[in-house]
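Novice: next input, structure requested:
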Amino acid sequence: MKTKLMMLSIVTLGLFLGGCTSNSNSLPKESSAVSNSTSNSNTSTSNAKKAVPAIKLTVTEVISAYEKAYPNTSITSIDLDTSFGAYYFEVQGVDDNKEYELKINAETGEETKEREENLDIDEKNGVKKAEDSLELNDIITLEDATAFASEALGVNPETATDWSLDREMTVTYWEVTFESGRSESSVKLDAKTGDVLEKELEE
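Specialist: Prediction:
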């Protein structure tokens, strides 16, 4: 009798432990389902975001690339905007007699020499060089220019679409353009101090 009771107790204990094991094994499956759901949700959110072409090069790197391609010249402008879905830097420069242009992929660094042509007679012998050469020492970065400009307009810095480094009179300036819907706005900043020089709003 005692033997039968003992065997019955062992069987009952085994069934109980088996049930507990089964329950504990079901938890990871539920947890996995939640994890997959969260993962899918994150993927959907990520896919919903607008894809923005990468800008990996700094302005300093772009300046160095231009100076290597065209030594003994001066940079007169740097523009950054999109072309066929990718961002490109377009750098223009001069020496005493010629004008040059270098196009650089902002993500890959691939360079293309766009043009090299003679200056007009009234621009030669250093005239254009003296009038248009940028002062590139200690200029603020592209990121800082974007931050200052967006703050001046009260807009999201992520809506910036175009950047230009140029010169007016004796001042080298950044111009940053923002687009939101059909409206466009831009800010000109002193390239050394970040001070706002001009704001322009277009509806």
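Novice: make it CA atoms for all contacts and neighbour counts henceforth
Specialist: Noted.
Novice: quick check: next helix or strand after the longest helix anywhere in the chain?
Specialist: In the chain, taking DSSP state H as the definition, the longest helix is helix 2-48. As assigned by DSSP states H and E, the chain's next helix or strand after helix 2-48 is helix 59-69.
Novice: alongside the first, I'd like the structure of this one:
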Amino acid sequence: MKIKVLTAVLLALVLAGCSAKQTTKDSGTSSQSASSSQSQSSEAKQATTSDILQVKVTVNEAITTYQKTFAQTDITSISLEKVGNQFQYEVEGVDDQREHQLTLNAMTSSVINKHSEQLDADEADGVARQEALKLTNFISLSRAVKIAQQSAEVTGATEAKLDQENGQTVWKIQFEQHGQETEVKLNAQTGKVLTTEVDD
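Specialist: Sure, this is the predicted structure:
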């Protein structure tokens, strides 16, 4: 009788041990699945956050912040690009004697840096101001990116710059896809594509 009871107890212990081992295996598999799914989701997030259209601060808001910081100046360029792990606007401008630069966090609008310095003699007294951007009726960043994407047949814009060239304000939109860089330049007022350059 004692042998039967002892055998039954041993059998119960063995079964309980197998069941515990199975549970451990299952939970290991499910944690591997969770880890794999988190990894895929973070890769997807990185892919989408490399696109400049993810920024929350608009170009007009960056202009307003610059004009409040450096009143009575003209803006000569506005660029948007990823520096480290965050997108930043860099707005540059001039008055008759000094050049100014304002760097903003493109997600929060907080000022990262501001700097002014004396213009060179050949740029002072209004000379540098001739390079001021025409900031009336320029097309939005999202529209410029859309036109550039369609023209170059690429996606995922990584940088944008509003600049002055040959007397006209232009958008320069840069893409990087499969290790290849493409820059599309378009008239900032009309949206007309001026050039497309591909750099291997």
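Novice: can you give me the TM-score here?
Specialist: Superposed pair, TM-score by TM-score structural alignment, normalised by the length of the second structure: 0.76. Supporting alignment: 163 aligned residues with a CA RMSD of 2.0 Å.
Novice: chain center to the longest helix of the first structure: distance?
Specialist: Offset of helix 2-48 of the first structure from its chain centre (CA atoms, centre = their mean, to the nearest Å): 46 Å.
Novice: and if you look at stretch 98-115 of the second structure?
Specialist: With CA atoms, centre = their mean, you get 16 Å for stretch 98-115 of the second structure.
Novice: residues in contact with it: which ones?
Specialist: Stretch 98-115 of the second structure has contacts (CA atoms under 8 Å, 6 or more residues apart in numbering) with 55-58, 62, 66, 70, 80, 86-94, 116-119, 124.
Novice: are any of those residues buried, and if so which?
Specialist: 55, 57-58, 62, 66, 70, 80, 87-94, 119, 124 (16 or more other CA atoms under 10 Å).
Novice: most centrally placed residue in the first structure?
Specialist: Ile55 (4.2 Å; CA atoms, centre = their mean).
Novice: chain neighbours aside, what residue packs nearest to Ile63 of the second structure?
Specialist: The shortest distance from Ile63 of the second structure to any residue other than its chain neighbours is 7.5 Å, reached at Val91 (CA to CA, 6 or more residues apart in numbering).
Novice: and the one you found, what helix or strand is that in?
Specialist: Counting by DSSP H and E, Val91 of the second structure is part of strand 86-94.
Novice: and Leu135 of the second structure, by the same measure?
Specialist: Going by DSSP H and E, Leu135 of the second structure is not part of any helix or strand.
Novice: again with Gln189 of the second structure
Specialist: Per DSSP H and E, there is no helix or strand for Gln189 of the second structure.
Novice: on that earlier part again, tell me the contacts of the residue nearest to the centre of the first structure?
Specialist: Tyr87, Ala106, Glu107.
Novice: confirm that the last one sits in a helix.
Specialist: No - under the criterion used here (DSSP: H, G, I helix; E, B strand; the rest coil), Glu107 of the first structure is coil, not part of a helix.
Novice: where's it relative to Arg167 of the first structure, distance?
Specialist: Computed with CA to CA, to the nearest Å, the distance linking Glu107 of the first structure and Arg167 of the first structure is 26 Å.
Novice: comparing the two, which residue is more hemmed in?
Specialist: For Glu107 of the first structure and Arg167, the more surrounded residue by other CA atoms under 10 Å is Arg167, and the numbers stand at 19 against 15.
Novice: got a list of what the more buried one touches?
Specialist: Thr76, Ser77, Asp132, Ser133, Leu134, Tyr173.
Novice: which one of those is nearest Gly194 of the first structure?
Specialist: Tyr173 (8.6 Å; CA to CA).
Novice: post-alignment, the helix or strand containing the closest one versus the second structure, mean distance?
Specialist: Assigned by DSSP H and E, Tyr173 of the first structure belongs to strand 171-180. Strand 171-180 of the first structure, aligned to the second structure and superposed, deviates on average by 0.4 Å (mean CA distance after the TM-score superposition for the first structure).
Novice: what's that strand aligned against in the second structure?
Specialist: The aligned range for strand 171-180 of the first structure in the second structure is 168-177, by TM-score structural alignment.
Novice: in the matching stretch, which residues are buried?
Specialist: So stretch 168-177 of the second structure, judged by 16+ other CA under 10 Å, has buried residues Thr169, Val170, Trp171, Lys172, Ile173, Gln174, Phe175, Glu176.
Novice: who's in contact with the closest residue to Tyr100 of the first structure other than its chain neighbours?
Specialist: Ranked by CA to CA, 6+ apart and with sequence neighbours excluded, the top spatial neighbour of Tyr100 of the first structure is Glu116, at 4.6 Å. Glu116 of the first structure sits next to Lys98, Glu99, Tyr100, Glu101 when contact means CA under 8 Å, 6+ apart.
Novice: the first one and Val187 of the first structure, how far apart?
Specialist: Here Lys98 of the first structure is placed at a distance of 31 Å from Val187 of the first structure (CA to CA).
Novice: also the last one?
Specialist: Summarising the geometry, the distance separating Glu101 of the first structure from Val187 of the first structure, computed by CA to CA, is 25 Å.
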